[in-house]
Each structure stands twice: as structure tokens, then as C-alpha cells.
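Participant: fold the stuff below for me.
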Amino acid sequence: MSGPEGSIPTGLPLPGLRLALGTLSILRVPVDAADRRTAGRAMAWAPAVGLALGLAAAAVGWAARAYTDSTFLAAVAALATLAVATRALHLDGLADVADALGSAKPRAEALEIMKRSDIGPFGVVTLILMLGLQIGAVNAAYAHQRGGLAVIVAAVTGRLAITLACTRPVPSARSTGLGAWVAGSVRTAVAAVVSVCCVAGCAGLGLIRGTDAAWLSGLGCVVGAGCALLLLRRCVKRFGGITGDVLGALVETATTGALLVLAAH
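Facilitator: Next up, the predicted model:
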């Protein structure tokens, strides 16, 4: 994950939302203020960016299924859209964190592993397994007539993990970088409100497919966020806090957790 970029006006009035879009997607948006207060607001807006990304990915998945009549290709297309829309930075972060967690080296050297441009064996295996789980889960969800719903809920849940990881009790692992910029920037009360809104919103969205889908959607958001919090706890213990790579790994973990719930029969 990287910092904001800016060049093309978007007309968005909220600096926090603009910063969230510029940081968490490929969109290049103008950012007037990038101070810590704005960073906190941006991280609180993260699930809204996830909603936009999820809607776009679901639309691509729907088109792929309509064209090919293949739930598998629809799943691949939807997940590829999410990867492209984020420059695959979250997947890269997942691989880097896997390599660092798999290393028995001291904390400082483990942090250096995450800064390298290459991917080690732990990262490769983790990426293969995680992408396999995601594709399989979305494929199953399409078979149950809720593939698009699963993609949207997972995208929102993945970005909710960012909001939760940026609450004030969570430190930064480094003194510089994205982690240092956003660590502790979101008030716990704000994160709690955002979490409730995400769970309720996902459940409400699921009502489009019926009460069972609504229940699964809300549960998927809770389970996905819970999986991310477990990884966050491990990363704070191992690295001393969060980094940009850790945030990316949390996104993919929460996304996978939510998708697995939505894949249920």
C-alpha cells in the first residue's frame, strides 16, 4: 500500500474520502490536506472505498458470467478486477508479511524482509493458497446465486480491517512509512460505529437475495473482520505494530474470511 497521489479532479468535497480513494485504489485524486487528522478520516472511509471497488468487481463478474456462462471465470474476473483496481498492493503486502512471519530472524530483520522487492517461498505459497480459496469461494457463491453479493461484502469487509487496524491502541512498527502515518489515527469509537454500519449494511444488502443471504452477509463481515484481527494481533506481537504491508495482508485475510462464509450452501 502506498500514499495518496493526485492529478485528476474528482469533485469529491470530503478530503478524507479523497485521500482514501487515492490511497486505496488506482484512482488519482487531488488531496488538499494530508495531515494526520485527514489520514484518520481516510482510514474511517476505507469501507466506503471497498463498497465502490466491490460494486465494480461484481459488475465485471456479472458480465463475465453472462458472456461465458462460467461461474469459475466470473469469479476470476471479479477478483482480478479487485487486484487491478488496487494495483495488487494488498496481495503484495500479504506475500511480504507471510515471508516476514515465516522467518525466524529478529524483529528488525523481519521488517527488512517486508521492504524487499522479491517474494520468498512463504509468500508464494500463501498467495497461491489465498487466491485459490478466494476463487473457490466466489465460484461457490455464484453457484448459490450470490456471487456478486459475496464480492461486495468481501470488499467492504477487507477495508473495514484497515479501519480497525488504525485505531489508537495499535502502534506503528516503523517510525516512517504508511504505517507510521495512519497508525492510531482512528478513534476507537469511530471504528466501532463504522463496524456496526458495515455489518448492518452488508446484512441489508443481503436482503436483496433473501433472509438467508442477509444473515450470511452480516456473519461474513463479522467473521472476516475477526480473522483480520487475529492476524493483526500476531503482527503487532511479531513486528511491534502495523506497516503498509500488514494493512494489505489484513485486507486479503478479511476478504477471504468473508468469502468463505458467503460460499456456504
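Participant: can we go C-alpha only for contacts and neighbour counts from here?
Facilitator: Will do.
Participant: all strands for this structure, in order.
Facilitator: For the chain, applying DSSP state E gives no strands.
Participant: chain center to the longest helix belonging to the chain, what's the gap?
Facilitator: When the chain is parsed with DSSP state H, its longest helix is helix 211-239. With Cα atoms, centre = their mean, to the nearest Å as the basis, helix 211-239 stands 11 Å off its chain's centre.
Participant: what's the answer for stretch 45-54, then?
Facilitator: Centroid separation for stretch 45-54 versus its chain: 9 Å, with Cα atoms, centre = their mean.
Participant: do the same with stretch 144-162
Facilitator: Put simply, stretch 144-162 sits 10 Å off its chain's centre (Cα atoms, centre = their mean).
Participant: repeat that for stretch 91-105.
Facilitator: On the basis of Cα atoms, centre = their mean, stretch 91-105 is displaced by 17 Å from the centre of the chain it belongs to.
Participant: check stretch 175-187 too.
Facilitator: 17 Å.
Participant: now do that stretch: distance from first to last residue.
Facilitator: Using Cα to Cα, to the nearest Å, one end of stretch 175-187 lies 20 Å from the other.
Participant: same question for stretch 106-126.
Facilitator: End residues of stretch 106-126 are separated by 21 Å (Cα to Cα).
Participant: and the contacts of it?
Facilitator: For stretch 106-126, contacts defined as Cα atoms under 8 Å, 6 or more residues apart in numbering pick out 93-103, 238-240, 245.
Participant: restricted to buried residues, select those residues in PyMOL.
Facilitator: Buried subset of the contacts of stretch 106-126, written as a PyMOL selection, criterion 16 or more other Cα atoms under 10 Å:
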select buried, resi 93+94+95+96+97+98+99+100+101+238+239+240+245
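Participant: re the thing from before, so which elements touch the longest helix of the chain?
Facilitator: For helix 211-239, the contact count by 3 or more Cα pairs under 8 Å, 6 or more residues apart in numbering; DSSP states H and E identifies helix 107-115, helix 147-165, helix 188-206, helix 244-262 as packing neighbours.
Participant: and for comparison, fold this next one:
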Amino acid sequence: MKFIIGFFMAWGNFITLPCPYKRWDSTLKNMMLAFLPSVGAVVGLLWMGLLWLFRQLELPLLVGGLVMIFYIFAVCGFMHLDGFMDCNDAILSRRPLEERQRILKDSTVGAFAVVTLAFLLLGWFAAMTEALPSLDYGALLLLPVVSRGVSGLHVLTCVPIGHSQYVKDYEVPGRWKYRAAVAAQLAVWITAAILLSVNLSRTLVMTAVITVSGIFSCSYARRQLGGMSGDIAGYTICISELAGILTLAVW
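Facilitator: Got it, this is the predicted structure:
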């Protein structure tokens, strides 16, 4: 029963679509984080359906690209974009650590957030419209799964910033089992994506690029901001997913 509650807690917290089973247990927040790859799979499966619909309707390429990009951000309530913007405001300010942490918590939007958001969306639009005609269903499923898996593993492993919502959960013993659960889900969904992929080598390269870019971007943000947080998790997802779609476009 706890697994079911944990999964739907993740659904309700990280996806804006109506949650089939609304139940919250504050003692299961680590389990909620452990289900991030499966939440990514829900996002990816719906994204696959959107791609199929785009191809059936034969929409113009630029319109299809816009719809596909809007979906991936809107389905999670633009939550990860918010973290991306907050982190860039703080990191690019080049202030002392205490000031960077204050900026990270500030609800106002700074110039660095706006500029980096513009380049992120331009990169996504250019890459998606280029990749769309030959986009692989397996790769599309895997992109949000791996990005969220890498991000979730960091939240479950790394020391949080003092003001992070995950401070108390980090102190709970036995967190290794949640990291193991993330790894097991990644293995399952990667296997499923491989079976769906037409171009297996491209899917595997994309997976490697997402993983490496996620690790490096999260490590950089943690060094700059003094620990892990939900904003850094969103920052990691945004950068690793952009790296993934760029890989598909360049290939």
C-alpha cells in the first residue's frame, strides 16, 4: 500500500494532470522521490501519444514543435522551469554564497532568469523542430524518465541546503533502498524504450548524454549554492532534457 501511496504522491506533486488517487503521507516523501522515473514514464507515454496525433493530423512542423515543447513544460506545471530560473538568478549573480542562497529563495524574477529562459526555449524549439520528423517513440519515452531519475538520485543522495524542504527527509535512515528503487525503475523503462526504439544507437547515446549532463549540471549547481534543493533538481532536469533533445536533433 505504501508503494501505491508513494507513486500517487509523486503524480500529484510533479504532474498537473488529475491524480487518480489523492492521498498524502508526510512520512513517505523519500518514497515519493523514488518514483520520479515512473512519473517521467507517465509524462513520456503521453508525449508519445501527442507525437502520434501530430503525425496523424500532419500538422505543420513548426506548429508540432511548439505543441510538443509546450506539453513537456506544462504537464509538470512549469515547476522545473521555475527551479531553472531561480538557480540561474542565484548562480549568475556571482555574489557570496549567503547572498546566492537568498536570491535562490527570492520570489522575484531577475534578468539572468529571463535571459537563460529565452535561450533554453530557443534551444528546445530549434532542436525539437529539427528532430521531429524522425523522432523515435522509444527516445521520447526515455527522455523524461532519465532526466527525472538522475535528478531524483541526487535529491536522495546529496546533502540539502539548510532551507531545503528535504532537510528532515535526508536524516531518515535506510535511504539506500529508495536509491535502489530509482535504479530499478530506470532499468525497467530503459529496457522498454530499447524495445520501442527504431534507432537503438541514437537512443542509447541520448540516454548517456542526459545522464552525464544531469550529473555535471547538478554537481555545478550544488557547489555554487551550498547543497541540494528542489530548485536544483528542476535546474538539472531542464539542462539534461535540453541536452537530450539536442542530441536527437544533431544525430
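Participant: TM-score for these two?
Facilitator: Scored against TM-score structural alignment, normalised by the length of the second structure, the superposed chains reach a TM-score of 0.86; 248 aligned residues with a Cα RMSD of 2.6 Å.
Participant: how about the helices and strands packed on helix 211-239 of the first structure in TSV, adding distance to Leu219 of the first structure?
Facilitator: Putting these into TSV (distance: least, Cα to Cα, whole Å) gives the following:
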stretch	distance to Leu219 of the first structure
helix 107-115	32
helix 147-165	10
helix 188-206	8
helix 244-262	7
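Participant: quick one: which of these is nearest Ala88 of the first structure?
Facilitator: When those are compared for distance to Ala88 of the first structure using Cα to Cα, the nearest one is helix 244-262, at 9.2 Å.
Participant: that closest one packs against which elements?
Facilitator: So helix 244-262 of the first structure, by 3+ Cα pairs under 8 Å, 6+ apart, packs with helix 89-102, helix 121-143, helix 147-165, helix 178-182, helix 211-239.
Participant: turn those helices into JSON lines, columns for distance to Val49 of the first structure.
Facilitator: Supplementary listing: those in JSON lines, determined by distance: least, Cα to Cα, whole Å:
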{"stretch": "helix 89-102", "distance to Val49 of the first structure": "14"}
{"stretch": "helix 121-143", "distance to Val49 of the first structure": "20"}
{"stretch": "helix 147-165", "distance to Val49 of the first structure": "8"}
{"stretch": "helix 178-182", "distance to Val49 of the first structure": "16"}
{"stretch": "helix 211-239", "distance to Val49 of the first structure": "15"}
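Participant: right, so these: which one is the most enclosed?
Facilitator: Most buried of these, by mean neighbour count (mean count of other Cα atoms under 10 Å): helix 147-165, with a mean of 30.
Participant: packing partners of that one?
Facilitator: Applying 3+ Cα pairs under 8 Å, 6+ apart, one finds that helix 147-165 of the first structure contacts helix 36-44, helix 46-68, helix 71-85, helix 121-143, helix 188-206, helix 211-239, helix 244-262.
Participant: quick one: which of the ones you listed is nearest Ala155 of the first structure?
Facilitator: Ala155 of the first structure sits nearest to helix 46-68 of all these, at 4.8 Å, using Cα to Cα.
Participant: now the closest one: buried residues?
Facilitator: 46-62, 64-65.
Participant: mean deviation of it from the second structure?
Facilitator: Its matched residues in the second structure lie on average 1.9 Å from helix 46-68 of the first structure after superposition (mean Cα distance after the TM-score superposition for the first structure).
Participant: just want the angle from that helix to helix 71-85.
Facilitator: On the basis of axes from the mean of the first three to the mean of the last three Cα atoms, to 10 degrees, helix 46-68 of the first structure is oriented at 140 degrees to helix 71-85.
Participant: what packs against helix 46-68 of the first structure?
Facilitator: Secondary-structure packing of helix 46-68 of the first structure (3+ Cα pairs under 8 Å, 6+ apart): helix 15-24, helix 71-85, helix 147-165.
Participant: so which of the ones you listed is nearest Ala228 of the first structure?
Facilitator: Nearest of these (Cα to Cα): helix 147-165, 6.1 Å.
Participant: residue contacts, the residue mapped onto His80 of the second structure from the first structure?
Facilitator: Applying TM-score structural alignment, one finds that His80 of the second structure aligns to His90 in the first structure. Counting by Cα under 8 Å, 6+ apart, His90 of the first structure touches 1, 83, 245, 247-249, 251-252.
Participant: hang on, the earlier thing: can you list the helices and strands packed on helix 147-165 of the first structure in CSV and add distance to Arg174 of the first structure?
Facilitator: Shown next, in CSV, are these (distance: least, Cα to Cα, whole Å):
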stretch, distance to Arg174 of the first structure
helix 36-44, 16
helix 46-68, 22
helix 71-85, 26
helix 121-143, 21
helix 188-206, 21
helix 211-239, 9
helix 244-262, 10
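Participant: right, so of those, which gets closest to Ser25 of the first structure?
Facilitator: helix 71-85 (5.6 Å).
Participant: the closest one vs the second structure, average distance?
Facilitator: With mean Cα distance after the TM-score superposition for the first structure, helix 71-85 of the first structure averages 1.8 Å from its match.
Participant: and the angle from that helix to helix 147-165?
Facilitator: Orientation note: helix 71-85 of the first structure sits at an angle of 40 degrees relative to helix 147-165 (the same axes, to 10 degrees).
Participant: neighbours around the residue mapped onto Ser229 of the second structure from the first structure, how many?
Facilitator: Using TM-score structural alignment, the equivalent of Ser229 of the second structure in the first structure is Thr243. Thr243 of the first structure has 30 neighbours, counted by other Cα atoms under 10 Å.
Participant: so how far is Leu24 of the first structure from Thr243 of the first structure?
Facilitator: As judged by Cα to Cα, Thr243 of the first structure and Leu24 of the first structure stand 14 Å apart.
Participant: tell me the contacts of the nearest residue to the match of Ser229 of the second structure once chain neighbours are set aside?
Facilitator: Counting by Cα to Cα, 6 or more residues apart in numbering, Thr243 of the first structure lies nearest to Gly179, which is 4.1 Å off, once chain neighbours are set aside. If you count contacts by Cα under 8 Å, 6+ apart, Gly179 of the first structure has them with 172-173, 242-244, 247.
Participant: much appreciated, bye for now.
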